[in-house]
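Novice: Any chance you can model this:
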Amino acid sequence: MTATAAFIGLGVMGYPMAGHLAKAGLSVRVWNRTTAKAEQWAQEYGGTACSTIAEAVDGVDFVMTCVGADKDLIEVFEGDDGIIANAPEGAILIDHTTASAGVAERLARKSAEHRQGFIDGPVSGGQQGAENGQLTIMCGGDESSFARARPVMDHYARAVNLMGPAGSGQKTKMVNQIAIAGLVQGLSEALHFAEQAGLDASKVVDVISKGAAQSWQMENRSGTMIAGEFEHGFAVDWMRKDLGICLDEARRIHARLPITALVDQFYGDVQEMGGNRWDTSSLIQRLRKK
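Specialist: You can find the predicted model right below:
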C-alpha cells in the first residue's frame, strides 16, 4: 500500500521537502497558513491541498512539520484542531522545525498519550539542500519510531541519524549552529584582513583552502563574501532565532558560550544595517562598514 503523509508548513524548506515525498510516490496532503501556497504546491506536485490541519492529518501514516518557532509548533500540534488530536494512533509525527529541546520533549509526551510516535528532526543544508534532497537530519526520539520514519526522511536527506531521546535532535542542531557562528566570524575576519592587507582574497582562499583552514563555509561562501553578494542562503533573522535558542539552552545547562554570544550581537549589527534577509556570511559587511 502507498504510504500517506501530511506536510504542515510550506516555506522555503518545507515546500521542496514535501515535493520529494510526492515524487517518491507517497500520497501527500499539505497545509499552509497561506492557502494559495498549498494550492500552488498541489498543482506542481499532484498532491492534495487541505483547508485545515485536521483534514490534512486524518488517517495518515506520517505527519511532517516545518514551521517557524516554538509558538508555531504548539499552535499546529496542540488543541482540538491540531495534529495530535486529529492524527490517528500509530502515526509518526516528525518535526523539522529548529526549535527548543523543551518543546520537543513536550510534544513527544503529548503525542505518546495519543499513542503516536514523535521525532524531533531539525535539518542542516539550507534551501539548496532541501531542493536537492541532500539535507542532514539530526533526530531525537525512540528507536522504533525512528526506524519507521527514517525511510521516509531518506527521500529528502543524504544523512539521517538518531542522536538520542526526544530533544536530542534539537540539541544537536544547537551544536551545529554554535560551530557555524564561530566559523563564519573567523572566515569574515580572515577575508577582511586579506583585503586590508592588499592581497587578492580569491587567491588567498585558493591557497589556504588546501590546508587546515578549509571548511564548508570557505568552499561555499568565500566567493560571494568577497563579491559582497548575500541575497541567498540562510537568513540572518533565522540565525539569530537559532542562536537565541542556543544561548537559552546554554543558560539552562550551565554551558559557557562567549563567542556565540558575541557573534549573536554581531548579527544584530547586520540587522541594523538592513541585512535581515542576507545570508549568514554577511558578517563580513560589518567589518567593511566605515
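Novice: C-alpha only now, for contacts and for neighbours.
Specialist: Will do.
Novice: Just give me the residue right at the centre of the chain.
Specialist: Val123 (4.3 Å; CA atoms, centre = their mean).
Novice: wait, that residue sits on Met138?
Specialist: Yes: the criterion here is CA atoms under 8 Å, and Val123 meets it with Met138 at 6.4 Å.
Novice: joint contacts of those two?
Specialist: Residues touching both Val123 and Met138 (CA atoms under 8 Å, 6 or more residues apart in numbering) are Lys173.
Novice: Which residue lies closest in space to the residue nearest to the centre of the chain, excluding its sequence neighbours?
Specialist: Ile137 (4.5 Å; CA to CA, 6 or more residues apart in numbering).
Novice: Tell me the helices and strands packed up against the helix or strand that neighbour falls within.
Specialist: Using DSSP states H and E, the element containing Ile137 is strand 135-140. Applying 3 or more CA pairs under 8 Å, 6 or more residues apart in numbering; DSSP states H and E, we find strand 135-140 packed against strand 117-120, strand 123-124, strand 157-164, helix 168-196.
Novice: now the angle between strand 157-164 and the helix or strand just after it, please.
Specialist: Heading C-terminal from strand 135-140, the first helix or strand you meet, by DSSP H and E, is helix 143-153. Interaxial angle of helix 143-153 relative to strand 157-164 (axes from the mean of the first three to the mean of the last three CA atoms, to 10 degrees): 170 degrees.
Novice: Run the angle between helix 143-153 and strand 135-140 for me.
Specialist: Helix 143-153 runs at 170 degrees relative to strand 135-140, counting by the same axes, to 10 degrees.
Novice: What residues sit buried inside helix 143-153?
Specialist: For helix 143-153, the buried set under the neighbour-count rule, 16 or more other CA atoms under 10 Å, comprises 145-146, 149-150, 152-153.
Novice: now Leu135: how far from Tyr156?
Specialist: Using CA to CA, to the nearest Å, Leu135 is found at 6 Å from Tyr156.
Novice: And for Glu143?
Specialist: As judged by CA to CA, Glu143 and Tyr156 stand 20 Å apart.
Novice: before we go on, could you also do this sequence so I can check it against the first one:
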Amino acid sequence: MAKLAFLGMGVMGAPMAGHLKAAGHDVTVFNRTAAKAQAWADRHGGAWADTPRQAAAGAEFVMACVGNDDDLRQVCLGPEGAFAGMSPKAVFVDHTTVSAAVTRELAQTAQAAGVGYVDAPISGGQAGAENGQLSVMCGGTAEDFGRVAPVIDAYAKICRLLGDVGAGQITKMCNQIAIAGLVQALSESLAFAKKSGLDIANVVEVISQGAAGSWQMNNRHKTMDQGHFEHGFAVDWMRKDLAICLAAADEVGASLPVTALIDQFYKDVQRMGGGRWDTSSLIARLV
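Specialist: Down below sits the predicted model:
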C-alpha cells in the first residue's frame, strides 16, 4: 500500500480518492475549497491538507483531477504547489483533461526536479468514477507507468500506456471528438423519430441491436426524449475540451470539420442556459 495525495475533490476526484482509500492506501486530499476536503476526510477517514505542497509531502504518488490548464498550474507550481513538496522519484499523475502543451511544460518542470510525470486523463463520467469503472489513457515513461498502474487500478476498468508524456491527452481528445459526433447523430436520429410520430423506445429497441447501437443510445435515449440533462459531464466542460481538440488539430494539420460544427452547437446550448446540462443536451436544439 502506498502513501498518496489527491488534489481536487470535485465530482470525479472525490470518488476516485475514495476508491484509493478503500483499497488500503494512505490518502491525503486537497481542495481549493477546504470544506470539500474536510468533508471527504470525515467520510472516508483519510487526511486533508491546506495546500498542495502539504498534501504531497512524503507521498509516493500525487494524483490531480482539477478543471483546466490554469487550475493544474496552480496546484503544481509555486512555493505551495505540489512539486515543491514532492520527493525525488515520486510520480505526479494528472487525471485532468488539459492541453498537451501544458502537460509537456509541467512534465519538464517535474522531471528537472527528479519527479516522474504521467498524464492520465479519464473517461467514464461521474458514474464511472463512483463505480470505479473509468477508462484511463496514459502518457509517460514505461517505468513511471509501471509503478502507478497498480494504484490507478483502484478506479479503472482499463488503464493503458499510449506513448510518451502528452499521449494520454491526445488520446482523450480522440475520445471527445468521437463522443461529440456520436451525440449529435443520436440527437438528430431521436428528434427525427419523434417528429415523424414514432415511439422512440420502440425505435431504439430495434436500431440499437445493429450497427447504430452505442453506449449513449442505450443509456441516454430515455432522458434525451424526456429533456432531462442532469447526468454528469457538463456542456461547459465539453466546450473546453473541444477547444483543446481544435487547437491541437491546427498544430498537427488535422481537419476536424464536424467537431468544429458541433462545438458551435454546444455554444447554442449554452445560449439556451444549458451550460451545466450534460452533453446529451444537444437534442434540445432540435425538438
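Novice: quick one: the strand holding Ile137 of structure 1 to structure 2 mean distance?
Specialist: Compared with structure 2 after the fit, strand 135-140 of structure 1 shows a mean deviation of 0.3 Å (mean CA distance after the TM-score superposition for structure 1).
Novice: now the residue lying farthest from the centre of structure 2, what's its secondary structure?
Specialist: Ranking residues of structure 2 by C-alpha distance from their mean position (CA atoms, centre = their mean) puts Gly197 at the top, at 37.4 Å. Under DSSP: H, G, I helix; E, B strand; the rest coil, the three-state class of Gly197 of structure 2 is coil.
Novice: what lines up against it once you look at structure 1?
Specialist: Taking TM-score structural alignment, the alignment pairs Gly197 of structure 2 with Gly198 from structure 1.
Novice: From Ser100 of structure 1, how far out is its match?
Specialist: As defined by CA to CA, Gly198 of structure 1 lies at a distance of 44 Å from Ser100 of structure 1.
Novice: in the stretch 1-150 of structure 2, which spans are strands?
Specialist: Assigned by DSSP state E, counting those that start in this stretch, the strands in the stretch 1-150 of structure 2 fall at 3-7, 26-30, 47-48, 61-64, 91-94, 116-119, 122-123, 134-139.
Novice: could these go into TSV alongside distance to Ala254 of structure 2?
Specialist: Output for those, formatted as TSV (distance: least, CA to CA, whole Å):
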stretch	distance to Ala254 of structure 2
strand 3-7	33
strand 26-30	38
strand 47-48	43
strand 61-64	29
strand 91-94	25
strand 116-119	22
strand 122-123	23
strand 134-139	21
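Novice: Which one, of those, ends up nearest to Leu282 of structure 2?
Specialist: Smallest distance to Leu282 of structure 2 across the strands of the stretch 1-150 of structure 2 (CA to CA): 19.3 Å, for strand 122-123.
Novice: Does Thr97 of structure 2 touch Asn68 like I think?
Specialist: Yes: between Thr97 of structure 2 and Asn68 a contact is recorded at 6.8 Å, counting by CA under 8 Å.
Novice: For these two, indicate the residue with more neighbours.
Specialist: Using other CA atoms under 10 Å as the criterion, Thr97 of structure 2 and Asn68 rank with Thr97 on top: 27 against 16.
Novice: distance of that one from Leu286 of structure 2?
Specialist: Applying CA to CA, the value for Thr97 of structure 2 to Leu286 of structure 2 is 29 Å.
Novice: just to revisit the earlier point, the strand holding Ile137 of structure 1 relative to helix 168-196, how many degrees between them?
Specialist: Counting by the same axes, to 10 degrees, strand 135-140 of structure 1 lies at 140 degrees to helix 168-196.
Novice: Pull out the buried residues from strand 135-140 of structure 1.
Specialist: In terms of neighbour count (16+ other CA under 10 Å), strand 135-140 of structure 1 has its buried residues at 135-140.
Novice: try stretch 99-109 of structure 1
Specialist: In stretch 99-109 of structure 1, counting by 16+ other CA under 10 Å, buried: 99-101, 103-105, 107-109.
Novice: Spit out the contact partners of Gly273 of structure 2.
Specialist: By CA under 8 Å, 6+ apart, Gly273 of structure 2 lies in contact with nothing.
Novice: With Val204 of structure 1 instead?
Specialist: Val204 of structure 1 makes contacts with Ala194, as judged by CA under 8 Å, 6+ apart.
Novice: Confirm it sits in a strand?
Specialist: No: with three-state DSSP as the criterion, Val204 of structure 1 is located in helix rather than a strand.
Novice: quick one: it and Leu191 of structure 1, what's the gap?
Specialist: With distances taken as CA to CA, Val204 of structure 1 is found 9 Å from Leu191 of structure 1.
Novice: Apart from its neighbours in sequence, what residue is nearest Gly67 of structure 2?
Specialist: Take Gly67 of structure 2 and drop its neighbours on the chain: the residue closest to it by CA to CA, 6+ apart is Thr96, 6.6 Å away.
Novice: burial measure for that neighbour, as a count.
Specialist: Quick note: Thr96 of structure 2 (other CA under 10 Å) scores 24 neighbours.
Novice: give me every residue that touches it.
Specialist: By CA under 8 Å, 6+ apart, the contact list for Thr96 of structure 2 reads 64-68, 72, 120-122.
Novice: Gly124 of structure 2: neighbouring residues, count only.
Specialist: Other residues near Gly124 of structure 2 come to 19 when the count uses other CA under 10 Å.
Novice: Alright, that wraps it up for me.
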